[in-house]
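*Asks:* Quick one, fold the following:
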Amino acid sequence: MTRVVVIGAGHNGLVSAVHLAAAGLDTQVLEHAPRPGGATSSSERTLPGFVHDDHAAFVPMTVASPAMRELELEREGLTWITPATAMAHPFDDGTAIALHRDVAATASSLGAAGAGWSEAMAQLLPRASTLVETILAPLPPVRGSLVLAASLRRDGLDWARRMLGSVEALGLELFDGDRRATAWLSGSAQHSGLPPSTAGSGAFGLLLQVLGHSHGWPVPQGGMGSLSAALVARAEREGARVRCDAPVARILTRGRRVVGVRLASGEEIAADAVLSTLSALPLSRMLEPGALPGRLERRLRSWRYGTGAFKLDYALSGPVPWTAPEAREAAVVHVAGTLTELGAAAHAGARGELPERPALVVGQQSLFDRTRAPEGRHTLYVYAHVPARYDEEDAEVVDRIEAQLERFAPGVAERVLARAARAPRETEAENPSMVGGDLGGGTLELDQQLIFRPAPELARYRTPLRGLYVAGASTHPGGAVHGMSGRGAARALLRDRRVRPWRTPR
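*Replies:* Here you go, the predicted model:
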């Protein structure tokens, strides 16, 4: 029987394990941490009974992704909660623009700019699933591109141009120069870490907003750890084994092929194939020098990572007292202020400077999921994009983040029962694949996308080293919890072994 080692029990590793084990391969998943999940985990970081998502939180790509849908994780006990108001972007005057599941309600929130949004959604929403599946599809995404081109006709070229450009340019065009509405759209692009004036950021901002209408921004009941638990249960039901506290130190090779792995403890595990979900730089460090062709090895070692996430988790005595009413009922609040402020924060981080007014992504999971906190209490999830390294003390970063919260929610500090802070270097220490605290596996600028993520030789999940396959956030289609690279790498391995891939029963 073919023996396969999967490195990493994040969602991509677990998705690949389902496919490999279901096809009859002897599949073992090795995870360095004491529990599975990777970026899809949750924990009681502040006080007992307060469940905080450690990294990923609101995951529209998960419910939209074919790779996740086909696993039918609801059969493993997973329950989704989808808030009616996905996001709100407040301003200093006490108002906010909200992203509702309902397009008409969103257009009303946008005011005069709502007509442009309604027109755009009339074109894109009927094609939302095709759009998502085309973006996530293995390269080249021929079928989806042809379907979109045929259905959008001449408008398709306009949308391609807009999505390749910056989210700032996209917003100003859609909203006839309205900078408030453009700030609202650009806040969603900030999840990628790209400044709003950067080429390619248009696709990220637009896609998240479209998904807000078509699929919502859902959370798994009980925390992101519930998603990982369902994936582990699914993998183990197919026969895979998941082993934690098992950090891989070296991928072993003989000649030009993989023969197994060596753990940090010195234990060696033989394997006919290894599927790695590590990001580019840690993967290169696990291989002997010369195991890959020189140019490819240099590409992995010089892979550029983006800004890191400085994370704050709070246990609160009550809900956040936002000035803007829309923010009090939103799943996510983008605390970024004006378009100018949002851009200044993003550009400062990209330059290696700590932003004076960081742009924040704030999650209010406990407003909708009462399993997250004791009765009457609440959790709060906050992160800001900051440089991986900075000169200031961590306490200064916390002060700047909390000043932003107090600016839009006066009195929130009085409701804090406990707080847990995690700097980018601590994120990397917990999960070495998140270099510099970058959750996205590398910057999402255009030269690190598509066939260049991370290199043309790896874009379809194979490597020049026989028996080594790659998945994870550094491979196409990048970060977010969608499982497509895990599925793609497993299918590539099965095809090479001439094993019939597992498919969802019809």
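*Asks:* going forward, measure contacts and count neighbours with C-alpha atoms only.
*Replies:* Will do.
*Asks:* Pretty sure residue 5 sits against residue 273.
*Replies:* Yes - counting by CA atoms under 8 Å, residue 5 touches residue 273, with 6.5 Å between them.
*Asks:* Now list whatever residues contact both of those two.
*Replies:* Common neighbours of residue 5 and residue 273, counting by CA atoms under 8 Å, 6 or more residues apart in numbering, are residue 260.
*Asks:* ranges for the strands of the stretch 201-350 of the chain?
*Replies:* Listed in chain order, the strands of the stretch 201-350 of the chain (DSSP state E, counting those that start in this stretch) span residues 219-220, 241-243, 248-254, 257-263, 268-270, 273-276, 308-316, 332-335.
*Asks:* if we look at the shortest one, which residues are touching it?
*Replies:* Read that as strand 219-220. 57-59, 78-82, 226-227, 365.
*Asks:* how close does residue 31 sit to residue 430?
*Replies:* 12 Å (CA to CA, to the nearest Å).
*Asks:* neighbour-wise, which of these two wins?
*Replies:* A direct count of neighbours by other CA atoms under 10 Å for residue 31 and residue 430 places residue 31 higher, at 23 against 14.
*Asks:* close enough to count as contact, that one and residue 249?
*Replies:* No - using CA under 8 Å, residue 31 is not in contact with residue 249; the gap is 11.5 Å.
*Asks:* Leaving out the residues flanking it, which one is nearest to residue 14?
*Replies:* In this structure, residue 14 finds its nearest non-sequential neighbour in residue 231, 6.1 Å apart by CA to CA, 6 or more residues apart in numbering.
*Asks:* What of residue 318?
*Replies:* Nearest one to residue 318, counting by CA to CA, 6+ apart, is residue 377 at 5.2 Å.
*Asks:* tell me, how many neighbours does that neighbour end up with?
*Replies:* Neighbourhood size, residue 377 [other CA under 10 Å]: 19.
*Asks:* Also the one 5 residues further on?
*Replies:* Other residues near residue 382 number 23, with proximity taken as other CA under 10 Å.
*Asks:* how close does it sit to residue 394?
*Replies:* Distance, residue 382 to residue 394, by CA to CA: 15 Å.
*Asks:* ok, now residue 221?
*Replies:* 32 Å.
*Asks:* These two: which has the busier surroundings?
*Replies:* Neighbour totals were compared for residue 221 and residue 394, and residue 221 leads with 22 against 13 (other CA under 10 Å).
*Asks:* what residues are up against the more buried one?
*Replies:* 78-81, 369, 371.
*Asks:* top of those by neighbour count?
*Replies:* That'd be residue 369 among the contacts of residue 221, by other CA under 10 Å, with 19 neighbours.
*Asks:* does that residue really touch residue 222, like I thought?
*Replies:* Yes - in this structure, residue 369 is within contact of residue 222 by CA under 8 Å, at 7.2 Å.
*Asks:* Could you also give me the structure for this second sequence? I'd like to compare it with the first:
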Amino acid sequence: MPDVAVVGAGPNGLAAAVIMARAGLSVHVYEAAPTPGGGLRTLELIEPGHVYDVCSAVHPMVLASPFFRQFELARRIRLEIPDISYGSPLDGGRAALAYRSLDRTADGLGRDGGAYRRLMAPLVRRVEGITALTLNQLLRIPDDPLAAAVFGFRTLEQGSPLWGLRFREELAPALLTGAAAHAVSPLPALAAAGAGLMLGTLGHVGGWPIPVGGSAAIAAAMVADIRAHGGVVETGTRIGSLAELPPVRATLLDVAPPGLLRLAAGQLPSRYRRTLESYRFGNAACKVDFILSGPVPWTAPELADAGTVHVGGTRAETAEAEHLVATGRHPERPYVLVSQPSRFDAGRAPSGRHILWSYCHVPAGSTVDMGEAVIAQLERFAPGFRDMVVSFKVTTAAGLAEYNENYVGGDFSAGLMDLRGILQRPVLSPVPWRTPVPGVYLCSSSTPPGPGVTGMPGLHAAKYALKDIFGLPLPGLGWQA
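*Replies:* The predicted model follows:
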């Protein structure tokens, strides 16, 4: 019998399994889908030879995550890091560009360049302390109190009606808002501002990497490490309840709160169960993936070198689109996240073709096909785009929920990303990864630090399981030849 069972082979379940196997324990991972990865799956799109990422495509957090840094991911797979981390197009052929160089970024922002530099430079200088704050337990004394204060004051500014006071033009606010809107939240908001500032800081430090071969390369590296240390990864096996698992000493669940309620039915104290039942999910995404006959013809040609493009227009336009989603409506001009990975990884498409990955925000549970709205937004900033579309595939929010149980209503963040949703994830506790069921730990994105491919929910859950049950410390995770 294994020592440890892991249910769910998303990035956090795999991270937990890596740690437990590295600690010398026998580990068995159970995944309902035919392949491991969760949000790290890469498949062919419509035609043979055209490879797209089903969920995440660009990974701002992997170079900053303590788990992936210890795991030495950059030595295990090839990561392409564009010199322009992200950009935001505006009408008239203008674009705000976030280079890895903060100075070069500021130089391109006109009269607001100095203000942007003053906003971001202290965050860039204290990135280690800010990463420690945002990727670990929030209910504790910060490792670097000054970094926490610097980050906190800037979050208060950019998350409140004061967010425009330091700026005079449109480029810098559009750049900041494009990153903040990742949080699928009305703007301005504290949680969205914190997320945007963190993402922006990483864009100026290590960049936003794109895995060569697709995001599945990250999952494959973790699966290979689990198996190299004696673990088993079993796919096509859906666990209906904890009773179906062998009598292991520790169980780690990469599931959202509804999944925990299903698996542990009858075993949870009533108060904890009610808290899980009241857990709040956020709004969702409609994903639109394209095969193109060439690169996107951006009016601002520099955007071709950006790994990610936030297509929403001005700060006010993006905020209006997110407000409409928050009130249950579908924007005619949605905020669209776009990446063309075939610009940096030629193996994603045959010669002369390109892959374009995109999604826009929609209300939870939406069945609306946003393909035409996304095409219209892209045509607005890249005239001629429509004529380059060979074919495309739309996955509605309801389709995302069907694809992955953790994406309730199409919420790929596995929980509402407001201030309460960050602190109470899924319960308000110094150790939210522990559940009341002895030996059972939650390690999904519904636990801190939340969404993003970081592996950190898995690391935290595994750390406590090792300590509580096996009396073991965290093992080393370094790459081995």
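*Asks:* Map residue 315 of the first structure across to the second structure for me.
*Replies:* By TM-score structural alignment, residue 315 of the first structure lines up with residue 291 in the second structure.
*Asks:* I'd like the distance from its match to residue 240 of the second structure, if you could.
*Replies:* For residue 291 of the second structure, the distance to residue 240 of the second structure - CA to CA - is 38 Å.
*Asks:* Provide a list of residues in contact with residue 413 of the first structure.
*Replies:* Residue 413 of the first structure neighbours (CA under 8 Å, 6+ apart): residue 406.
*Asks:* And it, what's its match in the second structure?
*Replies:* By TM-score structural alignment, residue 413 of the first structure lines up with residue 386.
*Asks:* And the helix or strand hosting its match, how far out from the chain middle?
*Replies:* Using DSSP states H and E, residue 386 of the second structure sits in helix 385-388. Here helix 385-388 of the second structure shows a centroid-to-chain-centroid distance of 29 Å under the convention CA atoms, centre = their mean, to the nearest Å.
*Asks:* Now do stretch 227-238 of the first structure: everything it contacts.
*Replies:* 10-11, 14-15, 17-18, 21-22, 36-37, 40-41, 71, 73-74, 76-78, 220, 241-242.
*Asks:* Give me the buried subset of those residues.
*Replies:* Using 16 or more other CA atoms under 10 Å as the burial test, the contacts of stretch 227-238 of the first structure include 10-11, 14-15, 17-18, 21-22, 36-37, 40-41, 71, 73, 76, 78, 220, 241-242 as buried.
*Asks:* Let's see which of those residues end up in helices.
*Replies:* Judged by DSSP state H, these include 11, 14-15, 17-18, 21-22 as members of helices.
*Asks:* would you turn the residues you listed into a markdown table with distance to residue 161 of the first structure?
*Replies:* Listed next are these as a markdown table, based on distance: CA to CA, whole Å:
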| residue | distance to residue 161 of the first structure |
| --- | --- |
| 11 | 32 |
| 14 | 36 |
| 15 | 33 |
| 17 | 38 |
| 18 | 38 |
| 21 | 42 |
| 22 | 41 |
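*Asks:* so which of these would you say is closest to residue 46 of the first structure?
*Replies:* residue 11 (24.6 Å; CA to CA).
*Asks:* quick one, what contacts that closest one?
*Replies:* By CA under 8 Å, 6+ apart, the neighbours of residue 11 of the first structure are 37-40, 228, 231, 481, 483, 486.
*Asks:* And residue 64 of the second structure, by the same measure?
*Replies:* 131, 202, 206.
*Asks:* circling back: now render the contacts of residue 221 of the first structure as a markdown table, adding distance to residue 506 of the first structure.
*Replies:* Shown next, in a markdown table, are these (distance: CA to CA, whole Å):
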| residue | distance to residue 506 of the first structure |
| --- | --- |
| 78 | 21 |
| 79 | 23 |
| 80 | 23 |
| 81 | 26 |
| 369 | 33 |
| 371 | 34 |
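*Asks:* quick one: what's aligned to residue 326 of the first structure in the second structure?
*Replies:* Aligned partner of residue 326 of the first structure by TM-score structural alignment: residue 302.
*Asks:* any idea how far residue 108 of the second structure is from that match?
*Replies:* Residue 302 of the second structure is 12 Å from residue 108 of the second structure, by CA to CA.
*Asks:* Show me what residue 442 of the first structure lines up with in the second structure.
*Replies:* Using TM-score structural alignment, residue 442 of the first structure lines up with residue 415 in the second structure.
*Asks:* give the contact list for the residue lying closest to its match once chain neighbours are set aside.
*Replies:* With sequence-adjacent residues excluded and distances taken as CA to CA, 6+ apart, residue 415 of the second structure is closest to residue 281, at 4.2 Å. Residue 281 of the second structure makes contacts with 408-409, 411, 414-416, as judged by CA under 8 Å, 6+ apart.
*Asks:* from what I can see residue 49 of the first structure touches residue 372, true?
*Replies:* Yes - the criterion here is CA under 8 Å, and residue 49 of the first structure meets it with residue 372 at 7.2 Å.
*Asks:* The stretch 351-500 of the first structure: strands as residue ranges?
*Replies:* 360-363, 378-386, 416-422, 468-470.
*Asks:* Just the element for the nearest residue to residue 166 of the second structure once chain neighbours are set aside, please.
*Replies:* Distances taken as CA to CA, 6+ apart place residue 115 nearest to residue 166 of the second structure, at 6.3 Å, with adjacent residues excluded. Element membership of residue 115 of the second structure, judged by DSSP H and E, is helix 113-125.
*Asks:* rewinding a little: let's have the strands of the stretch 351-500 of the first structure in TSV, adding distance to residue 298 of the first structure.
*Replies:* Converted to TSV, the strands of the stretch 351-500 of the first structure look like this (distance: least, CA to CA, whole Å):
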stretch	distance to residue 298 of the first structure
strand 360-363	34
strand 378-386	26
strand 416-422	31
strand 468-470	17
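*Asks:* Ok, which of these comes nearest residue 164 of the first structure?
*Replies:* Using CA to CA, the nearest of the strands of the stretch 351-500 of the first structure to residue 164 of the first structure is strand 378-386, at 22.5 Å.
*Asks:* Where in the second structure does that closest one fall?
*Replies:* Under the criterion TM-score structural alignment, strand 378-386 of the first structure matches residues 354-362.
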